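Colleague: what follows is a predicted protein model with its sequence.
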Amino acid sequence: MGTVPELASLSFEEALKELENVVRRLESGEAPLDESIELYARGDALRAHCQARLDAAQARIEAIVADRDGKAQGLRPFDETVG
């Protein structure tokens, strides 16, 4: 597979592009068994890396909480429901 970049150094977009290439190679059916196993392992690691990057991005997103008059009252995590 050539030089494999370390996952930690990849941006979300770079990891996603590499994952798409891995999937394309696996779906082609042209890779020998040993390479397919390596590709599968790399693809799984890339998937986990992308998910971790998405989770981290979502955790950083905050929503503005407004009071009854519509004035900003503070911030809350994006996925937290208003009670």
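Modeller: That came through, no problem.

Colleague: going by C-alpha atoms from here, please, whenever you check contacts or count neighbours.
Modeller: Fine.

Colleague: from residue 26, how far out is the most centrally placed residue in the chain?
Modeller: Nearest to the geometric centre of the chain sits residue 50, at 2.0 Å (CA atoms, centre = their mean). Plainly put, residue 50 is 19 Å away from residue 26 if you go by CA to CA, to the nearest Å.

Colleague: let's bring in a second one:
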Amino acid sequence: MASKKPESSGTGLEVQIDPNLRYEQAVKELEKLISDMESGKFSLEETLLAYQRGAALLKHCQAVLAQVEQQVRVFEA
């Protein structure tokens, strides 16, 4: 996989996501972040950081899925 720029949450703060992070690992981390945020165990600041990390993880997952879709299209052609 080609190296990617760091994921951005749109808040001006860059959240670093390892471009080699496996899809399954990213989804698992995202699910944990969501669960933790919903439980109310984070402070406001921690919630913001979790949201930023989650947004970057989601963007990473979408990019991985798009790449796999493209590969499937090539195989089907």
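Modeller: The structure has been received and is ready for your questions. Here the structure is a predicted model, which means the values were calculated and not measured.

Colleague: how about the residue nearest to the centre of structure 1, what's its partner in structure 2?
Modeller: By TM-score structural alignment, residue 50 of structure 1 lines up with residue 61 in structure 2.

Colleague: checking my notes, its match in a helix, right?
Modeller: Yes. Assessed by DSSP: H, G, I helix; E, B strand; the rest coil, residue 61 of structure 2 belongs to a helix.

Colleague: skipping adjacent residues, who's closest to it in space?
Modeller: Using CA to CA, 6 or more residues apart in numbering and skipping the chain neighbours, the partner closest in space to residue 61 of structure 2 is residue 23 (5.9 Å).

Colleague: for that neighbour, what is the corresponding residue in structure 1?
Modeller: Matched by TM-score structural alignment, residue 23 of structure 2 corresponds to residue 12 in structure 1.

Colleague: tally of neighbours for its match?
Modeller: 18 (other CA atoms under 10 Å).

Colleague: swap in residue 24 of structure 1?
Modeller: Neighbour tally, residue 24 of structure 1, other CA under 10 Å: 11.

Colleague: and the equivalent of it over in structure 2, what element?
Modeller: Aligning on TM-score structural alignment places residue 24 of structure 1 opposite residue 35 in structure 2. Residue 35 of structure 2 is part of helix 23-39, with elements assigned from DSSP states H and E.

Colleague: also residue 75 of structure 1?
Modeller: Residue 75 of structure 1 is part of strand 72-77 when elements are defined by DSSP H and E.
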